[in-house]
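>>> Compute the structure for the input listed below.
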Amino acid sequence: MRILAPAKVNLCLRILHKRNDGYHEICTLMHQIGIFDEMDIELTEQGIDLISEGAEVPHGLDNLAGKAAQIFLQAANLDKGVRIRLHKKIPVAAGLGGGSSDAASVLMGLNKILKMRWSKEYLQSLGMSLGADVPFFIGQKSALAKGIGEKLIPVILPKNIWYLLLVPPWPISTSWAYTAYDELAENSRPKREIATAYSQIEDILPIMHNDLEKVAFQKYPELAIMKKKLLMAGARGVLMSGSGPVLYGLFSSRKETEEIAQKITLPSGWQALIAQGLADENN
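Presented below is the predicted three-dimensional model:
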């Protein structure tokens, strides 16, 4: 079975505090976008076999998608194996949720292949054991996530949102970003209530904030320079996604996005990607 696993961006990311168990309480608005990893999944007699093309990522059970297959088979009490061929197109360690999306897609794919008919909520509970972002990819295309990411509230976004992603040639470790943030000894609280419905892009702009930008920009000043360039080029809003380093600009049409992509000069090794925000069918 061929499955598409979408990337995501964070339209806001606020870190509230660090819990005693080491996790961080957050408040974040996430939106799935039209950049996809592709996965071919099939059942085998035994073992979890995962190989990747397109990027250097862990194989087998060292990969979150492989772990997802293992957890699914254990929950189903099935003595079978799974072979996954992963065609990696989402930039790795970039703040776009590719690993979490791959894991979520494996859970949903095996649910179909094995005709288990498990509920979305049960799949999300399995996903939570793999990572805080995994349940989001099993739910709506856009959602407000609270707690450590497990409390999901559906959000309605404008249909025509386009993103211009600027991808640096180096990764940022999520664990490093949160540790560096903790060392700042700064806790943030949402300055305004984050709504669950937005009728136009202009309504989103006031909430666009990422608490991890400060530590990322301190370590990589080039990010701050490129954020300013993208704003000056005409983006409605610009933000770093997740723990970075990808920056994105917000636009209302593909034409406008392509024009800015042509106009902006990228540093050596950077690449620009264009993606449309995904919408649920009933939105």
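
>>> switch to C-alpha atoms for all contacts and neighbour counts from now on
Will do.

>>> residues touching the residue lying closest to Arg254 once chain neighbours are set aside, list them.
In this structure, Arg254 finds its nearest non-sequential neighbour in Trp162, 6.3 Å apart by C-alpha to C-alpha, 6 or more residues apart in numbering. Residues in contact with Trp162 (C-alpha atoms under 8 Å, 6 or more residues apart in numbering) are 250-254, 257, 274-277.

>>> One more: Val246?
By C-alpha under 8 Å, 6+ apart, Val246 lies in contact with 94-96, 165-168, 240.

>>> again, only using 6 Å
Going by C-alpha atoms under 6 Å, 6 or more residues apart in numbering, Val246 touches 94, 166-167, 240.

>>> how close does it get to Val92?
Distance from Val246 to Val92, counting by C-alpha to C-alpha, to the nearest Å: 10 Å.

>>> Could you also give me the structure for this next sequence, so I can compare it with the first?
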Amino acid sequence: MDEIIIESYGKINLSLDVLYKRNDGYHELNTLMQQVDLKDTLTLKEIKEGIIIECNNSDVPLGSANLVYKAWEKIKERTGVNKGIHIKIDKQIPLASGLAGGSTNGAAVLKGLSELWQLNLEEEELRGIGVEIGADVPFCIMGGTAYAQGIGEKLKKLKPFSNKLVLLANPGIEVSTAYVYKNLVLNKDKRVDIDRLIRYLEEGNLKGLAENMVNVMEEVVIKDHPIISEIKKDMMKYGALGALMSGSGPTVFGIFDDEEKMIYCRNKLSSKIKKIYMCKTI
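Predicted structure coming up:
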């Protein structure tokens, strides 16, 4: 085998709480992560030496700043296998969107190289390598529905919350994750009730979950970018059961129980938002 094609799925945060800043500079999180079927497609082909990265989006870095490059470096370092790779990325997930577009590409390369090079690495091993690349990479390796703690690397797989209708709206603004964390005011007395949300997930209670989703990062982002709040309100107005910003933004997602409502909402939003995606959870 000298070539493999692998699909690289995005994620949303069904809820996100930031507990405190750790001694290592990272923040301790409580979050519910859910894979969605908006995806990039990566083609990995073995070459003699080095790495070549191609992408259909000219804004994607093609050097060491790209997580696929870091994934190739890390897996070589961990296994001692020193082979070249050509990676072609068909990028559909918008950049810097809160949908883990870079992380899921890194995860795809780890999984793809394990198969391509016949390393047969277990998922746990891949996740261990992945956390050295980025906080969301371990979840992107595992996929599905999960409760994540730590910086996002401590994962508990939950009952699948698949085939739920999700509308993604990306307003095309730049949001710095570092800026959001720096300006986030942590309220120790007001925590997101993650256990309650997990219960709704386990019960398949779509309405209960959608109506009680919380992302503590929204407050910082909405202050600078009120369009986030506008999109949320529009989604609710046009039929969503609930709407939330994913991660540090700026993408907003709405959860629907009816496809016609989702299509109606998409059509209404399309006059002011260009990047809109109708998805399902995986």
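
>>> coming back round to it: which one of the contacts of Trp162 of the first structure sits closest to Asn111 of the first structure?
Nearest to Asn111 of the first structure out of the contacts of Trp162 of the first structure is Gly277 (C-alpha to C-alpha; 25.6 Å).

>>> got a list of what the closest one touches?
By C-alpha under 6 Å, 6+ apart, the contact list for Gly277 of the first structure reads 33, 161-162.

>>> Tell me the residue in the second structure aligned with it.
With TM-score structural alignment as the criterion, Gly277 of the first structure lines up with Thr281 in the second structure.

>>> since we're on the closest residue to its match other than its chain neighbours, how many residues are nearby?
Distances taken as C-alpha to C-alpha, 6+ apart place Val36 nearest to Thr281 of the second structure, at 4.3 Å, with adjacent residues excluded. Other residues within reach of Val36 of the second structure, judged by other C-alpha atoms under 10 Å, total 25.

>>> Over to the one 5 residues further on?
The burial metric for Thr41 of the second structure, expressed as a neighbour count using other C-alpha under 10 Å, is 18.

>>> that older thread, separation between the counterpart of the residue nearest to Arg254 of the first structure in the second structure and Ile222 of the second structure?
Under the alignment by TM-score structural alignment, Trp162 of the first structure pairs with Leu165 in the second structure. Remark: distance between Leu165 of the second structure and Ile222 of the second structure (C-alpha to C-alpha) = 25 Å.

>>> dump the residue contacts of the residue nearest the centre of the first structure.
Closest residue to the average C-alpha location of the first structure: Gly97 at 2.8 Å, with C-alpha atoms, centre = their mean. By C-alpha under 6 Å, 6+ apart, the contact list for Gly97 of the first structure reads 7-8.

>>> What is the aligned counterpart of it in the second structure?
The alignment partner of Gly97 of the first structure in the second structure, by TM-score structural alignment, is Ala100.

>>> List the contacts of the residue of the second structure most remote from its centre.
The centre of the second structure is farthest from one residue, Lys48, which by C-alpha atoms, centre = their mean lies 32.4 Å away. By C-alpha under 6 Å, 6+ apart, the contact list for Lys48 of the second structure reads Gly84.

>>> Trace it over to the first structure, please.
In the first structure, Lys48 of the second structure lands on Glu45 (TM-score structural alignment).

>>> What distance do you get for its match to Met39 of the first structure?
19 Å.

>>> Give me the helices and strands touching the helix or strand where Glu124 of the second structure lies, please.
Using DSSP states H and E, Glu124 of the second structure sits within helix 123-130. When contacts are defined as 3 or more C-alpha pairs under 6 Å, 6 or more residues apart in numbering; DSSP states H and E, helix 123-130 of the second structure sits against helix 137-142.
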